[in-house]
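**Q** I would like the atomic coordinates for the input below:
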Amino acid sequence: MNALTPNISQMSPSDRELSEIAAILMTHAGIVLAPGKGSMVQSRLQKRLRALGLSSYRAYIDLVNSVDGLPERQEMISALTTNVTNFFRENHHFETLQKEALPKLIAARGKRLRIWSAGCSNGQEAYSILMTAAETVREFDQSDIKLLATDIDPVMIRRGTQGVYSSSILEAVPAPLQKKYFQAAGADQQVVDRLRKRATFRELNIHSDWPMKGQFDIIFCRNMMIYFSPEAQNLLWKRFEKILAPGGWLFVGHSERVPLDTGSKLVPAGITTYRLPAEGQ
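**A** Reported below is the predicted structural model:
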């Protein structure tokens, strides 16, 4: 780098550029970029500018907004999306799943269940759900239990599909479950085929049209709504309720609440857990 070449690591987006980046995030991902996030934007996007050989945020924004900018817009959203996840995160949900939701659903529906992990990140939530189901449902391998895992980040979707995790990540998984549901993959561990074949990972912008035709018996949408505007949240809660089958269960994040005073039919069913009563109840 010579004296005339800008040092990208020291460049900060201007207030106007931050505003334009925030508008792109809101328009294409429904994510609210809170004020005061300039340093976060700088630290996460400087790698993209460097990879593309761009010397300014202005040039980067112009690229993202251009006709050919869709691939980089996806990269930008991926870079600015927070992917925080752990196996069995908020474990009380998995206890409710094992002790309440799955037994009641199996009793009412038999062993055909459809589950959605929305905002699945790298798949740790999805596989935690499937491990819980495998431990709960008798003759799990003969059941018709399938899980859809979706996320806006294509990198996370690829990782979830592969189901490969480092040993340090697996520390949150009880040892008996590690032994039963993971196998060596080089220096890492991979989810066994009998679970991976139950999960389908798909890229999805939660604010776009949903291609799914049927309803779900269980939906996990945790710690994603906090990044959206109140208006977007209210719309999404209604959409989730519409696609939830009667008698189905909805699990949300620890700081999230479904507004029940807006005509919702959902009822509380545990800590940040809701249930849509079955017909006639």
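
**Q** drop to CA atoms for contacts and neighbour counts, all remaining ones
**A** OK.

**Q** Enumerate every residue touching the residue nearest in space to the middle of the chain.
**A** Centroid-nearest residue in the chain, with C-alpha atoms, centre = their mean: Gly119, separated by 1.4 Å. Counting by C-alpha atoms under 8 Å, 6 or more residues apart in numbering, Gly119 touches Ala149, Thr150, Asp151, Ile152, Cys221, Arg222, Met224.

**Q** hang on, the second one packs against Gly123?
**A** No: between Thr150 and Gly123 there is no contact, the gap being 9.1 Å when judged by C-alpha atoms under 8 Å.

**Q** what about these two, which has more around it?
**A** A count of neighbours by other C-alpha atoms under 10 Å puts Gly123 above the other of Thr150 and Gly123, at 29 against 26.

**Q** Asp151 versus the more buried one, what's the distance?
**A** From Gly123 over to Asp151 the distance is 10 Å, taken as C-alpha to C-alpha, to the nearest Å.

**Q** Can you list the residue ranges for strands in the stretch 151-281 of the chain?
**A** Ranges of strands within the stretch 151-281 of the chain are 164-165, 182-185, 188-191, 199-203, 216-221, 244-252, 267-270, 273-275, based on DSSP state E, counting those that start in this stretch.

**Q** this one next, for a side-by-side:
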Amino acid sequence: MLVNDIGDNEFYLFRDIIYREAGIKLSDLKKSLLQARLSRRCRFLAIPTFNDYYNFLMENYDEEKIHFINAITTNKTEFFRENRHFEHMRDIFLPEFESRNTREIRIWSAGCSTGEEPYSVAITLMEYYENRKKPVIKILATDIDTNVLQTAAEGIYKKDVVENIDMPVLKKYFLRGKGENGGLFRVRDDLKKMIYFRRLNLMQEHYPMKDPFDIIFCRNVIIYFDKETQVNVFKRFHRYLDDRGCLFIGHSENITTITDDFVLTGNTIYAKAGGGKR
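**A** Coordinates of the predicted model:
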């Protein structure tokens, strides 16, 4: 079924909803991108025009807005992406954390997409603590997109997705499919059990978590937000990061012009300013 081109008025209506619900600000140059992504949803629902889809969205807002947001979010990720962050974790943060003799380590992957990032975190922790006294490990992985969360929770990946993982690590933490599942790799259950996947919109004023995190990963997420939204998100991260914690952001992101609550300690690696004493 063919869906008509999106009109300016429809684009502006959808753009306002995207900003209100997800904090993502689309320029006029993103009109064709929005059309392409919403066309798939329209075809799935057998809705012939974007105006009809807008009406459908308004009439079924609480349920449909999740599918709407799923359709427009970008989910590019890979295992051990920007590997220097995992090296910093292994070589600098974890030895210092270990010296505290803390019973539990809490890590948050904010904007976890299809799960490659939190599983990379879990592997880094398992490798580090293999011959050491291991704390209780709790990894929270959140995303606004329910489709990618389902993929992440299943933990099944095609060969080309895991090809950048060193072979000994791949064999240790993944099961290779056989027969009709040939070419697929499934994360081992003991690794899965370390991670809690949950839907969370970073635009929410209050997050449901109670305790602070030792590490927060939020990489290549804030680039889609406008400055006001970025300021608010980093205020919340400041509140949820332990005073001796570590914040990792994406290679193309810089928060020094957004907030003075954090100080740069490495390449896109941040700590609380003043050790968190405000």
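
**Q** if we can go back for a sec, tell me which of the strands of the stretch 151-281 of structure 1 approaches Ile157 of structure 1 most closely.
**A** Closest approach to Ile157 of structure 1 among those is made by strand 199-203 (5.9 Å; C-alpha to C-alpha).

**Q** contacts for the closest one?
**A** 126, 146-154, 157-158, 160-161.

**Q** need those in CSV with distance to Arg138 of structure 1, can you?
**A** Listed next are the contacts of strand 199-203 of structure 1 as CSV, based on distance: C-alpha to C-alpha, whole Å:
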residue, distance to Arg138 of structure 1
Ala126, 19
Lys146, 15
Leu147, 17
Leu148, 21
Ala149, 23
Thr150, 27
Asp151, 30
Ile152, 34
Asp153, 34
Pro154, 34
Ile157, 29
Arg158, 30
Gly160, 26
Thr161, 25
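
**Q** what's near enough to touch His94 of structure 2?
**A** Rather than His, residue 94 of structure 2 is Leu. Tyr128.

**Q** That one -> structure 1?
**A** Matched to structure 1 by TM-score structural alignment, Leu94 of structure 2 sits across from Leu102.

**Q** would you list every one of the helices in the stretch 1-150 of structure 1?
**A** 15-29, 38-52, 57-64, 70-80, 91-96, 102-109, 124-136 (DSSP state H, counting those that start in this stretch).

**Q** how many neighbours does Pro168 of structure 2 have?
**A** When neighbours are counted by other C-alpha under 10 Å, Pro168 of structure 2 registers 8.

**Q** Trace it over to structure 1, please.
**A** When structure 1 is aligned by TM-score structural alignment, Pro168 of structure 2 is paired with Pro176.

**Q** thinking again about what came up before, which neighbours do Thr150 and Gly123 of structure 1 share?
**A** Residues touching both Thr150 of structure 1 and Gly123 (C-alpha under 8 Å, 6+ apart): Ile157.

**Q** Of the helices of the stretch 1-150 of structure 1, flag the one that's most buried.
**A** Highest mean neighbour count of the helices of the stretch 1-150 of structure 1: helix 124-136, a mean of 21 (counted as mean count of other C-alpha atoms under 10 Å).

**Q** so that one corresponds to what in structure 2?
**A** Using TM-score structural alignment, helix 124-136 of structure 1 lines up with residues 116-128 of structure 2.

**Q** Show me what the matching stretch is in contact with.
**A** Outside stretch 116-128 of structure 2, the residues that touch it by C-alpha under 8 Å, 6+ apart are 77-81, 86, 89-90, 94, 109, 112, 139, 141, 152, 173, 191-192, 194-195.

**Q** ok, now with 7 Å
**A** With contacts defined as C-alpha atoms under 7 Å, 6 or more residues apart in numbering, stretch 116-128 of structure 2 is touched by Thr77, Glu78, Phe79, Phe80, Phe86, Arg90, Ser109, Cys112, Ala141, Leu191.
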